[in-house]
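> What would the 3D arrangement of this be:
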Amino acid sequence: MSLNLFPICVSSFRHLSLLDISNNCLSSVPEDIVYLTSLTLLNVSKNCLVDITAICELSHLQSLDVTENKLTELPRSLWKLGRLKTFSCSFNEIICLPEEIGCLEVLTALRITNNKLSTLPRSFSNLTGLLLLQLDGNVFDHIPLQIFGCISLLELSLSHNIIEGSIPAKICSLVNLRTLNLAYNRVIDFPVELEKLESLEYLDISGNPVESSTISFGKLIQIQQLSASKCGLSFVPDDLTFNIISTLPLSICELNNLVVLELQFNKLSSLPEDFERLSNTLRQLDLGHNEFEVIPMSLFCRRSRLSYLCLDANPISEVPNEINNLKELTHLSISDCRRLKSLPEGLGSCTNLCTLEVSKNKLSSLPKTLSKLESLKYLNLSDNDFNHFPLVVCSIPRLRVLLYDQTEGRPLLPPECPDGWYQKSLLLYPEIKDSFDSEYEKFVLKSLCEILINNFPKENTHSLLQKIGFSDIMIESLEKQFPGGHNHIKRLKVAFEAWTGFTFEYENLGLNKKSRESYSGQQLSDSKDFNTSDILAQPDKKLLVQNQSLQSELCDTKESFSSNNKILKETNSNLYITSHRLLHIVHLIGLDQLHSKLMQYVLRAQQVRF
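Take a look at the predicted model:
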């Protein structure tokens, strides 16, 4: 509901101290408002007021907000608001301020942005207690001298005016100034006296046609954020984006409180030798779109506190393993570096990393240590040179967003499958061969089965062999047959009737009771279909078949999916969860049309795990 008229009943609230009637359609303030003698805060912003004379009778008012109305001037009776501390009248059409504004001696914050001011009254210099002054978006063609009388100022903002020429040397009289914003004016010169502002923490001179020879910020030792983008500089002391800087001066290393440094879109190829002196405070560094062929080692000192690092669009060919020193790094972007073919193992030590952007490179593989990035939620691998999908990403536990668009990169090629594996699957479950629409679907199911088998918890292997009738001697024999011990056995096929007489949960094998009964008594006599190189016989037990050609082909798959063992709790439901994750990978490869069919194959894949 929007109000068109001021509620008369409000004037009877004599003890009211706060009144907010913003965001209405009020065109005037009634005279009865003077009865609200206890009012200290009044917000009438975003209305249609053209006059606020009645408000000036509220002598106890400390905060007044008339932003976004239709005011063209302020009343001369403004002096009556002797207790006013904060006054906001931005986004109106005020052309000038009355002399009486100088009577507001306790005023600490004044916001008059986006009006039509071009001058200030002489009395303005009386506002010696003013701490914040925002005059952005007006039509000042110079910095009014009256401002320099406001000696307590902590923040002065004059961006988006038409200030021309040089900044007056008197600006150094504002010794307490911490924030100075002169962005998007027509300033070409800064006085050397600017260095006397030793308390300055934030300086923005972006969008000014500054002459680089006139700038020297090296003595602004408290500076934390400096922005001078789009100034057309060819040489400058600190962070300036969208310029043509090729060299940074040593003075930048003296900015001991610098937190944010943006140097993108320049021509930098190196950093000063003492750059690591900034490592104790520097949190954000953007070196994108420069000419670095080698990443400076000064970025990777052990005491670094960098949380954001951008190295996009540089001709770098490698990332130093010393990146493992950036323990506080949360965002890393190394995209569009066309010579970059690999990432270092040390990247896995950046355990606080949340976002990793490595698109548009020449990456063909990823380090296995990426599985240690427990905080990583966003990963962009688009447009690289991967031959096969990097399965290590499936081991990143908290990954939420994975971008893998190969519009410009190399298309994926199906990996080769070990000989004999598919024939085994057909023998155990003959009906599968009639369920496929294409050879590619066969490949997908085979890959899915491979991964399910590899994820059987290795610690259960010994007990499983005992349950199906292996003696200790036979287990020893298997250990000799399979290098690395029975925990690394990749394929062990057992006749289904060998399970008869043993009592254990069928779910442990990913095989439900119905499937067991269906296959009970089946003989694996047609061993030629297995491409078997060796058959082990056990006295008084059924045949045990193993395919020696499959001992080591899928080691990488097993290691890549080792983290899945944590969630694989030997239940069909958890097997389904793991399978669903694999189906999602298939979907990323581009097999959208197979997604629904593969959901039907999950159970079959479980049935041929052993």
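> contacts, neighbours, all on C-alpha from now
Fine.
> which of the residues in stretch 220-234 are buried?
220-233 (16 or more other Cα atoms under 10 Å).
> scratch that, stretch 164-176
Buried-residue list, stretch 164-176, by 16+ other Cα under 10 Å: 164-165, 167-168, 171-176.
> separation between the residue nearest to I535 when sequence neighbours are not counted and L478?
Leaving aside its sequence neighbours, I535 sits nearest to V545 (Cα to Cα, 6 or more residues apart in numbering; 5.4 Å). As for V545, its distance to L478 is 11 Å (criterion: Cα to Cα, to the nearest Å).
> likewise E164?
Counting by Cα to Cα - E164 and L478 are separated by 86 Å.
> Same check on N243?
68 Å.
> what about those two, which has more around it?
More neighbours surround N243 than the other of N243 and L478, with 21 against 18 (other Cα atoms under 10 Å).
> what about that one, which helix or strand?
Secondary-structure assignment from DSSP states H and E places N243 in no helical or strand segment.
> list the contacts for it?
229-234, 265-266 (Cα atoms under 8 Å, 6 or more residues apart in numbering).
> Can you lay out the residues you listed as TSV showing secondary structure?
Output for these, formatted as TSV (DSSP: H, G, I helix; E, B strand; the rest coil):
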residue	secondary structure
S229	coil
K230	coil
C231	coil
G232	coil
L233	coil
S234	coil
F265	coil
N266	coil
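> next up, for comparison:
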Amino acid sequence: MDSRLEKLNVCVCTSSLDNVHFIGICGLGGIGKTTLAKAYYDWMSSQFEGCSFLTNIRGVCEKKENDLVYLQNLLSDILNGLPTKIRDIHKGMDMIRSKLCHKKVLVVLDDIDKLDQLKALAGKNNWFGSGSRIIVTTRDESLLLSTYMDCSIYRVEELCYSESFRLFSHKAFKSTHPSKEYEKLSEQVIAYTHGLPLALEVLGSFLCGKSVNQWESALDRLKEYPNKEITKVLQISFDGLEEIEKSIFLDIACFFNGFEKDNIIQIMDSCGFFPEIGIRVLIDKSLLHVDNDDKVWMHDLLQEMGKEIVRAKSRNEPGRCSRIWNYDDLCHVLEHNTGTKVEAIVCRFLEPKKLVCDFEAFSNMKKLRLLILQNLVLEMRDGQTLNIGNLSNELRFLRWHEFPAKYLPSNFQRGGLVELKLWLSKHLWNNAIKPLNNLKTIDISYSTNLRKFEDFGVVPNLEKLILVACVNLSEIHPSITLLERLAILNLKACNSLQNLPTSIGGLKSLNVLNLEGCVSLTDLPQDLGMATYLEQLILEDCRNLVEIPPSIGLLERLIILNLKACIRLQNLPTSMGSLKSLKVLNLEGCVSLTNLPEDLGLLNSLEELNLRGISVEDRDLPSSIALLENLKTLSCCGGRQWNNMMKIIVGKGLSSSAGLFSLKKLELVSCGLGNGAFPENLGCLVSLEQLNLSNNDFSHLPISFNKLSKLRHIDLSYCRDLELLGPELPHGLEWVGLSYCVSLDKFLDPLMKKICSLVCSATCVGCLKLATRQGSDRTAFTLLKAHLQNLPLKRFDILLPGNEIPSWFTRTSFEPSITLQLDPNWCNSKWMGLAVFLCALIPSPIFDCNVKIHERGHRFGLSNSYHRNVVSVVGSPADHLWLSYMPRNKIKAEWQSNNCNQLKFSFQTKDLDGETLTKKYIRSCGVRHFDQKTWMMMKHLHRFTLDRVVSVLCTSKT
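Below you'll find the model as predicted:
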């Protein structure tokens, strides 16, 4: 509670102390909004002239006549100290304003669910005196945002594991910890509640004093029947929704929890549910949230509630329920030919499942609008054929992997169908099918029997046509040009497709054309440039494509042009310079390409240019390349003839009024760059953040490197002649790659005995000379100390050859896991972070190592991936030391609790394919808890000999 109070107080104090400030405490039912508001009220009420806590406003308004007038009287009486007689809402508003406008008050309005409640009780800032704070708890955030211009929102989150553990233990055992025989059962209950305080309290109180057998029985029952007391509170928000929002909520609860938002919107939109506004309403009412990956989630208990609402309609006959999502219910409905109330079926199975049914299995599902089946094999009784023509006229969305019918039958007249996705099907339709005027999407990918696509006239409003990996598709019917609304045409990996209709340019709405992997395609239609709305043209791995039609210059809206691995492409049309909107040009692996258009620099919008593996020499690069003032990424690789590339980029950039001033990422890999390849004016690359110079020939870095003030990552791997790192590295550097720099033997200045400017993470796989001369233990310690001096709040990692156990680690193990015991008050001390090490055999240059840190069921991870795109393995497998430091500010706040007194660290290594290597590859591991005392001792060490490090650190307590 303390951490939540502090966060709430930050929200309360965001406005000036003299201003009236409104604060919303928002979250789903049972999350602890009222508890938090009451705790804050008790904590801060003494600082105000008057205080009022109006509890359960929603409940009061449901039960009382003249509910708002009653609440206005209550608010006025409490704050004014005198009885009042308010009989009219509008007069009440005036009276509250007149009595309180000169008072500094603290008002809590608990459980607001309607706009008129806010307007009647706390309508405007000028109702209250200077410095007043008005706190509103609600499930519906939109009420606050639509009422107050300036309102801070505090969204209450679920309890973390340790908080849940404490609350549940208090309710179930009247103690801080369960007895041993109840530990596993307690963990199951806590996992079920997913951090919802209401559920923890209800279930804890219910299970208190009951036997182990009774606990087990109760948990089994919860899987089928959610607790009514919990459901009752959660369902209040659902009951207040409009019918269309209820439908969206139930669809997400039963089918789509955790799906990408765009995917859900597409499905819901096909059903006519107006999902953009519907999902927004559900988010505002704390019933959904969207994560950083744009996936839509609801709390596990809300999902259970949604499913229970559906099941409750008919427990014994699933055909009378609106939605079906499990195999047993689907079997019942199809075998008994029921389903009169079924609106949606979504059944996805990881492995194929068989189901025997009648050919009229879907005939009674007159309300079916949504049908998604995956890995379901239907077998008809008596060798019959499934009558797909009997599917509901209400059907809007059909996804059926391995569709059982050879064709959509002629009686398939589903005029309302919006999306048709039939992966692994045989054919689509014959010429007898009736028009599907509302169909917007067809996806019949991976249908290997599909050889040609028939008349497109039956789908006049089609917007997306997706035919990925239809490997025997040899032609596209010319009638495709009738599709005036077609925006996406995806023909990826259609290996047999030799050409496109010559009139493809007639697709006036075409936005994306994906021909990746069409290996038989030799040319493109000459009128391609007439498709003027085209934004993405994907031609990657079109190995037999020889030329690009000159009309491409007419594609003024083209943003992405991907020609990667077009190995027979010899030149680009001169009209390329007319692509004013082009942002990405990928020419990687175009090995036959010997020149680039002179007007390449006219691509004013270009942000990413990939020239890896092309055959153009640096002297033949167009001089205009330096005019690409918006270029952010430039990649070059594999041409030893490009040894002047750095001078060309920088030199030409400075000689013009423009330049590569926006460049953030530069890759010059295997370009033959020597010591003289770097100009003195490198500092003109003012935006450069990432620099990859792998596999080049220089032995040292020039002093001009320290002018790259924004550089954060530099990769020098496989620079076999690189001998040392000196003071040339920029101070803001966060990571340097040094793997297989076999000549590198020192980080330290041999005369001054001090660290170079390397205070960042480093990857030094295969640097055996470095480890032999300086010792992996000493090097790791030295770099960590420098890091803590300069960047104590940032993550640090180093990987380098060696197998010695760092003696300054006080907890070590020869197994792949280790446990660290913590002092009772460890989180109150001035601890800085956690350091771990791992000694392991690295079998190849492509290798992952990570550590998972566990605390009573939760975990967070440190991980490093060392991937280098190289053909050969340099040297034999060798032992390496990985040291990783995680500062305190990078560790989740809920872990920093005195309730946590033990951490378990488990280590894992993986190979190129992501397979976990056996523990024989792990030699040893260790962990150290860094506190202020340890750091002060390290800080005053002037010499870094290992003996002194060990003698000092071993005297400090862990």
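> how many neighbours does the residue nearest to I535 of structure 1 have?
For V545 of structure 1, using other Cα under 10 Å, the count is 21.
> So it lies in a strand, does it not?
Yes - counting by three-state DSSP, V545 of structure 1 is found in a strand.
> excluding its backbone neighbours, what's nearest C150 of structure 1?
Here the residue nearest C150 of structure 1, using Cα to Cα, 6+ apart, is T128, at 4.5 Å.
> Isn't the one you found up against E105?
Yes - applying Cα atoms under 8 Å, one finds T128 of structure 1 in contact with E105, separated by 7.3 Å.
> And the residue nearest to C150 of structure 1, how far from E374 of structure 1?
53 Å.
> got it, and N380 of structure 1?
16 Å.
> ok, now F242 of structure 1?
F242 of structure 1 is 35 Å from E374 of structure 1, by Cα to Cα.
> Next: L203 of structure 1.
From L203 of structure 1 across to E374 of structure 1, the span is 37 Å (Cα to Cα).
> With K368 of structure 1 instead?
In terms of Cα to Cα, K368 of structure 1 sits 13 Å off from E374 of structure 1.
> do S199 of structure 1 as well
40 Å.
> what does L19 of structure 1 give?
Applying Cα to Cα to L19 of structure 1 and E374 of structure 1 gives a distance of 49 Å.
> Which of these two has more residues huddled nearby?
E374 (18 against 14).
> Show me what A313 of structure 1 aligns to in structure 2.
Using TM-score structural alignment as the criterion, A313 of structure 1 maps onto G638 of structure 2.
> ugh, wrong one, I244 of structure 1
In structure 2, I244 of structure 1 lands on R568 (TM-score structural alignment).
> How many residues are close by that match?
17.
> for A780 of structure 2, same thing?
Counted with other Cα under 10 Å, A780 of structure 2 comes out at 24.
> Check Q235 of structure 2 too.
Q235 of structure 2 has 16 nearby residues by other Cα under 10 Å.
> Can you name the residues that contact it?
M305.
> Could you identify the helix or strand that succeeds the helix or strand harbouring it?
Using DSSP H and E, Q235 of structure 2 falls within helix 228-239. With elements assigned by DSSP H and E, the helix or strand that comes after helix 228-239 of structure 2 is helix 243-251.
> In structure 1, which residues correspond to that following helix?
Going by TM-score structural alignment, helix 243-251 of structure 2 lines up with nothing in structure 1.
> any idea how far N499 of structure 2 lies from W882 of structure 2?
53 Å.
> May I see the buried residues of the strand ranked longest in structure 2?
Ranked by number of residues, the top strand in structure 2 under DSSP state E is strand 344-357. Buried residues in strand 344-357 of structure 2, counted by 16+ other Cα under 10 Å: 344-348, 355, 357.
> Repeat that for stretch 291-304 of structure 1.
For stretch 291-304 of structure 1, using 16+ other Cα under 10 Å, the buried residues are 291-293, 295-296, 298-301, 303-304.
> In a markdown table, list these along with secondary structure.
Below are those laid out as a markdown table (three-state DSSP):
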| residue | secondary structure |
| --- | --- |
| E291 | coil |
| F292 | coil |
| E293 | coil |
| I295 | coil |
| P296 | coil |
| S298 | helix |
| L299 | helix |
| F300 | helix |
| C301 | coil |
| R303 | coil |
| S304 | coil |
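> could I get those residues as JSON lines with distance to S573 of structure 1?
Formatted as JSON lines, these follow (distance: Cα to Cα, whole Å):
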{"residue": "E291", "distance to S573 of structure 1": "52"}
{"residue": "F292", "distance to S573 of structure 1": "51"}
{"residue": "E293", "distance to S573 of structure 1": "50"}
{"residue": "I295", "distance to S573 of structure 1": "47"}
{"residue": "P296", "distance to S573 of structure 1": "50"}
{"residue": "S298", "distance to S573 of structure 1": "50"}
{"residue": "L299", "distance to S573 of structure 1": "47"}
{"residue": "F300", "distance to S573 of structure 1": "45"}
{"residue": "C301", "distance to S573 of structure 1": "47"}
{"residue": "R303", "distance to S573 of structure 1": "46"}
{"residue": "S304", "distance to S573 of structure 1": "45"}
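> now, which of these sits nearest N208 of structure 1?
The nearest member of the buried residues of stretch 291-304 of structure 1 to N208 of structure 1, counting by Cα to Cα, is E291 at 24.8 Å.
> quick one: which two of the buried residues of stretch 291-304 of structure 1 are the most distant?
E291 and R303 (26.0 Å).
> Can you report how many residues neighbour the nearest residue to I283 of structure 2 once chain neighbours are set aside?
Nearest residue to I283 of structure 2, sequence neighbours excluded (Cα to Cα, 6+ apart): H289, at 5.6 Å. By other Cα under 10 Å, 18 other residues sit near H289 of structure 2.
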